[in-house]
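Q: coordinates only, no sequence provided:
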């Protein structure tokens, strides 16, 4: 079963003094392009966290974020009292009769009036956060599986369309060959020359061999079957499916160049259209 690279996962938990929310978003990419946003307190866990995310998601443009909402009354920001007093004293020296409240309002806006106390990482707390991280990763993988199922249904639909258009094109083969023979004979009659029937038949056979699309039909059928087998396999991946679509495109293009028949070329164009839609969606497959 295939998985999409597009997905979203979210999970949260309530700790004694804070609410932790984890979000993971991913889009398609040729490789793993990982962007991790962490609060300063958890920054030392970034490297092992990156490894965990990489193993879980493998490929895609991934944005991972941990948000912290403090729910306790205490805060890590403290008023730097000596600095604030110093600012107030300096302003009183400049404006002796200034209102104390107004001076306080100005002082707390000055540089270094607030100091942020660094909070050391609590390993027990981090263990709880790891559970939330895993839950968010499980959620995005579930999303990817669901999107992958939708992609697979669309692929099967379009592969069947290509097969139907190919069969319709092949059904015109006898009409095409008869038309080629008729055109060649008409041209010779217009030239008013004597024709050796044996030689004429040999030339027609030689000409028709160059226009024969039997090999292309067989190879294209094999590629269509291989694509479906890969979809159902346990090792299905976007790169492999992309390579198969390239081979399918070569056979369809060759059929178009050999067809030399207006109605047959219409079916070839329809096959190309379906294949392009498959190629666009294959870019989203993990």
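A: That came in fine, so what should we check first? These numbers come from a predicted model, not from an experiment.
Q: make it CA atoms for all contacts and neighbour counts henceforth
A: Noted.
Q: secondary structure class for residue 64?
A: Assigned by DSSP: H, G, I helix; E, B strand; the rest coil, the conformation of residue 64 is strand.
Q: that one: how many residues sit nearby?
A: Each residue near residue 64 was counted by other C-alpha atoms under 10 Å, and the total is 22.
Q: and for residue 187?
A: That count, for residue 187 with other C-alpha under 10 Å as the rule, works out to 10.
Q: next up, a second structure to put side by side with the first:
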């Protein structure tokens, strides 16, 4: 089953008097890009967190954020007075160099990295099981959401593939009619020029024209691409890159059909194929 690269999950876990809140957000990306934010006291767990995410997700830009919330009224927010004083001193020195500098509030000071020390007494080893368990739960929820969206994408692509197959069938059905139209056009042109042409020579010209207009190979390749896409959509693995490559092949064949077109109907169908290809490509960009 294919999966979307877009998703969100939140998981709350209680441990050691702390509320551990995991939030995972993912969007489409060419590769797997992880951006992990952990409290300072739990930085030692980043390697395990990264490994778990790499094992669980194939592609996408992932923001994984762990927040600590102390429940109850006894929660205490600590700050580093030494860093705070040094920061205030630096701000005053810079302010003297400026004209009408922006006013800095206490809240601005507290948001500076390292000023708040809410997690200074945390025991990373004691919290490790809860941190990883909460992450596993968040990843499971994220994968479920991505799978649900992936199913919608699969159905959309199946609909586009059905439309593509119909366009291929239309062009195959028109091959004989197109050749007869070109034969009549050639005869009309000869008659207009008041020329006498040997019937065998006429058929030779028609055969050369048919060779130039022959699109059997392109249609056969498109049938192959359609079958390959359907097969890939049923795989239980990340398939976004394979599908992206196939979209390039779809576009190449549609362009070739357009270049060989000598009638408005074929041109119209080739253009519809290019539109369908672009619609599929947009969907594929979000598949893991």
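A: Structure received. Please read all numbers here as calculations on a predicted model, not as lab measurements.
Q: and the alignment partner in structure 1 of residue 26 of structure 2, how many residues sit next to it?
A: Using TM-score structural alignment, the partner of residue 26 of structure 2 in structure 1 is residue 26. When neighbours are counted by other C-alpha under 10 Å, residue 26 of structure 1 registers 23.
Q: confirm that residue 26 of structure 1 lies within a strand, as I assumed.
A: Yes. Assignment of residue 26 of structure 1 by three-state DSSP places it within a strand.
Q: is it true that it touches residue 61?
A: Yes. Taking C-alpha atoms under 8 Å as the definition, residue 26 of structure 1 is a contact partner of residue 61 at 5.3 Å.
Q: now do the match of residue 26 of structure 2 against residue 7 of structure 1, distance only.
A: Applying C-alpha to C-alpha, to the nearest Å, the value for residue 26 of structure 1 to residue 7 of structure 1 is 5 Å.
Q: residues making contact with the strand or helix carrying residue 48 of structure 1?
A: Taking DSSP states H and E as the definition, residue 48 of structure 1 sits inside helix 46-57. Under the contact criterion C-alpha atoms under 8 Å, 6 or more residues apart in numbering, helix 46-57 of structure 1 has outside partners 32, 34, 36, 38, 137, 141.
Q: which two from those residues end up farthest apart in space?
A: Farthest-apart pair in the contacts of helix 46-57 of structure 1 is 38 and 141; separation 21.2 Å (C-alpha to C-alpha).
Q: between the two, which one's more packed in?
A: Counted by other C-alpha under 10 Å, residue 38 of structure 1 and residue 141 do not tie: residue 141 has more neighbours, with 21 against 16.
Q: what do we get in structure 2 for the more buried one?
A: For residue 141 of structure 1, the residue aligned by TM-score structural alignment is residue 143.
Q: so which strand or helix has that match?
A: Judged by DSSP H and E, residue 143 of structure 2 forms part of helix 124-192.
Q: next: residue 30 of structure 1.
A: Using DSSP H and E, no helix or strand contains residue 30 of structure 1.
Q: can you get me a residue count around it?
A: 13.
Q: show me what contacts it?
A: Residues in contact with residue 30 of structure 1, defined by C-alpha under 8 Å, 6+ apart, are 59, 60.
Q: roughly how far apart are it and residue 142 of structure 1?
A: Distance from residue 30 of structure 1 to residue 142 of structure 1, by C-alpha to C-alpha: 21 Å.
Q: what do you get for residue 34 of structure 1?
A: Residue 34 of structure 1 is 19 Å from residue 142 of structure 1, by C-alpha to C-alpha.
Q: the equivalent of residue 178 of structure 2 over in structure 1 and residue 141 of structure 1, how far apart?
A: Using TM-score structural alignment, the partner of residue 178 of structure 2 in structure 1 is residue 176. Distance of residue 176 of structure 1 to residue 141 of structure 1, computed by C-alpha to C-alpha: 51 Å.
Q: what's the answer for residue 207 of structure 1, then?
A: Distance from residue 207 of structure 1 to residue 141 of structure 1, by C-alpha to C-alpha: 55 Å.
Q: just the element for residue 34 of structure 2, please.
A: strand 32-37.
Q: that's all I had, so thanks and see you.
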